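> Sequence isn't available, so here's the structure alone:
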């Protein structure tokens, strides 16, 4: 039996990856309140804003206001995402509000073209420049590769193509590379093989798993990555998120469901499960609709039976 790690790190991406996929814009004050709640759950990494053109993702057009408005503990690291050099220029105007920057590309030519209107080569040429600028600013550079396990337009994405891109990111200065299951096409068997190869190919680089639950395999994929040696994960409270490019691409795995699974297996996250469930329920109230997280409904597992409760089978 594979020996599991004692601890994993989780980055909460709901305030960026989740909020950007909502059909309506969430009020800035509500965003700030939810981020402040998340920052007091024990999470140490939160992605909070994206410096894309407001007309492209209006849901995140208040990123500067959010960054200036949040009040998080000193040991919580905030991340912003930039799509290109212009986005980094805008982000650096509020350099003091964050400590990490994410850059990205799709491993599928078709998805990358539909997402950012560039070829992979064009995106990577810009990313090479951006990464070096991020490092020069003494900021942590994290790279994300979308459609790492499959593309809804092209089908299977070759593993070597994904890992070649990851090595290019690392050479440019990225100390972390995340592999995104952007439209929920991964399966546990492939994930185990993929992360074993990624960890071998990227020594000294933090290898991060980012799964969506579009087809209900998100937690199974996270477990497969864990067994392969991955100890860094991204997730979204309330199972918020998705991908705006293909129709039907629903949210990321719920942070509270992922944390619940890890804790039940004896793997520490440093996050209070009741506190992050409360934060997800607060998001549900703000959005005015039921979210798809299981833990919002069921709550944490309580191993002590309630006296007098009827037996269930």
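On my side now, so go ahead. Keep in mind that this is a model prediction, so the values were computed, not measured.

> all contacts plus neighbour counts: C-alpha atoms, from now on.
Will do.

> where along the stretch 151-300 of the chain do the helices fall?
For the stretch 151-300 of the chain, the helices defined by DSSP state H, counting those that start in this stretch occupy 159-172, 188-201, 218-227, 255-264, 273-287, 294-298.

> Just put these in CSV and tack on mean neighbour count and distance to residue 34.
As requested, the helices of the stretch 151-300 of the chain are exported to CSV (neighbours: other C-alpha atoms under 10 Å; distance: least, C-alpha to C-alpha, whole Å):
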stretch, mean neighbour count, distance to residue 34
helix 159-172, 18, 32
helix 188-201, 17, 32
helix 218-227, 23, 24
helix 255-264, 22, 14
helix 273-287, 20, 7
helix 294-298, 17, 15
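
> wait, is residue 48 part of a strand?
Yes: assessed by DSSP: H, G, I helix; E, B strand; the rest coil, residue 48 belongs to a strand.

> Might you report the residue contacts of it?
13-16, 35, 63, 66-67, 78-80 (C-alpha atoms under 8 Å, 6 or more residues apart in numbering).

> What of residue 28?
Contact partners of residue 28, counting by C-alpha under 8 Å, 6+ apart, are 62, 65-66.

> go on, residue 162?
Residues in contact with residue 162 (C-alpha under 8 Å, 6+ apart) are 107, 145, 148.

> one more time with 10 Å
By C-alpha atoms under 10 Å, 6 or more residues apart in numbering, the contact list for residue 162 reads 106-108, 145-149, 179, 194, 198.

> take a look at this one as well, against the first:
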């Protein structure tokens, strides 16, 4: 099981700016926990996401030599990807592709058709620079805008990405609308139809909902799950009221109770939990 910790997602919507030195301290602690991947920052417009304007400076302060955790950076266009791939420590480049036309415009200021063009260019760039592209299918479980949605639409988007050679795809419950039944149904169908693809679950949840959502993803065969300590976060472009990420500590508890063995540095995890109070 691959655990992806997402402090970038947790921090991006905060009203206060988290000082660069504190970000570095927090992220370096997370790098010692034992996560597969750390979604640490983003190369996007500082006007759109001011919290992430120091991503390059933060990266320079990370102790990547002392960890097996791989770094992921989010981008919203080709220019951001061109920045991200220049940094050797970054293994993954993440791009939010929405199945909702309204949200694609809100999130990246472009239409879905243009976003697919960007994905193709970013995928080619990643292949040349030996990075891996992770495409997040935002609004993958419904949206509040009245746009057309169906599991078949998510499947069609996935098929187009597979044709481009994208190997990691994460349907995303951007505003917490998914149910365990919907999670299990969607992932079962996707994993069955596209067995060579690594599917991730990037889910948001209200308090108390996370364990059932994690168990649903497990039943479907998902082997990659995103979370954030204490369930902080949510997409500031999606709604006025943020719905938090799955709390990482609850993911760990649920996986362990389900018999899945995880190699976690409990001391580092506890330190990160303590530090998070000062960050958020």
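Great, that's in hand. Since we're looking at a predicted model, the values are computed, not measured.

> ok, the contacts of residue 48 of the first structure vs residue 98 of the first structure, which is closest?
Nearest to residue 98 of the first structure among these: residue 78, at 5.0 Å, using C-alpha to C-alpha.

> Just give me the match in the second structure for residue 177 of the first structure.
With TM-score structural alignment as the criterion, residue 177 of the first structure lines up with residue 169 in the second structure.

> what does residue 86 of the first structure give?
Mapped onto the second structure by TM-score structural alignment, residue 86 of the first structure lines up with residue 79.

> same thing with residue 282 of the first structure?
Using TM-score structural alignment, the partner of residue 282 of the first structure in the second structure is residue 275.

> Check residue 269 of the first structure too.
Structural alignment places residue 269 of the first structure opposite residue 262 in the second structure (criterion: TM-score structural alignment).

> Distance of its match relative to residue 213 of the second structure?
Using C-alpha to C-alpha, to the nearest Å, residue 262 of the second structure is found at 19 Å from residue 213 of the second structure.

> on that earlier part again, please tell me how far the match of residue 177 of the first structure sits from residue 207 of the second structure.
In terms of C-alpha to C-alpha, residue 169 of the second structure sits 26 Å off from residue 207 of the second structure.

> for residue 223 of the second structure, same thing?
Distance, residue 223 of the second structure to residue 207 of the second structure, by C-alpha to C-alpha: 23 Å.

> try residue 33 of the second structure
Residue 33 of the second structure sits 24 Å away from residue 207 of the second structure, going by C-alpha to C-alpha.

> Between the two, which is the more surrounded one?
Each of residue 33 of the second structure and residue 207 has its neighbours counted (other C-alpha atoms under 10 Å); residue 33 has more, 22 against 13.

> pretty sure that one contacts residue 249?
No: if you go by C-alpha atoms under 10 Å, residue 33 of the second structure and residue 249 don't touch, sitting 11.6 Å apart.

> shared neighbours, the two?
With contacts defined as C-alpha under 10 Å, 6+ apart, the residues shared by residue 33 of the second structure and residue 249 are 269-270.

> just checking, residue 151 of the second structure touches residue 188?
No: counting by C-alpha under 10 Å, residue 151 of the second structure stays clear of residue 188, with 11.1 Å between them.

> shared neighbours, these two?
With C-alpha under 10 Å, 6+ apart, residue 151 of the second structure and residue 188 have common neighbours residue 182.

> Excluding chain neighbours, give the residue nearest to the counterpart of residue 228 of the second structure in the first structure in space.
Residue correspondence to the first structure (TM-score structural alignment): residue 228 of the second structure is matched to residue 236. The shortest distance from residue 236 of the first structure to any residue other than its chain neighbours is 4.3 Å, reached at residue 14 (C-alpha to C-alpha, 6 or more residues apart in numbering).

> close enough to count as contact, the match of residue 86 of the first structure and residue 44?
Yes: with contacts counted by C-alpha under 10 Å, residue 79 of the second structure reaches residue 44, the gap being 8.7 Å.

> ok, these two, which is more surrounded?
Neighbour tally, residue 79 of the second structure and residue 44, criterion other C-alpha under 10 Å: the higher count belongs to residue 44, 22 against 13.
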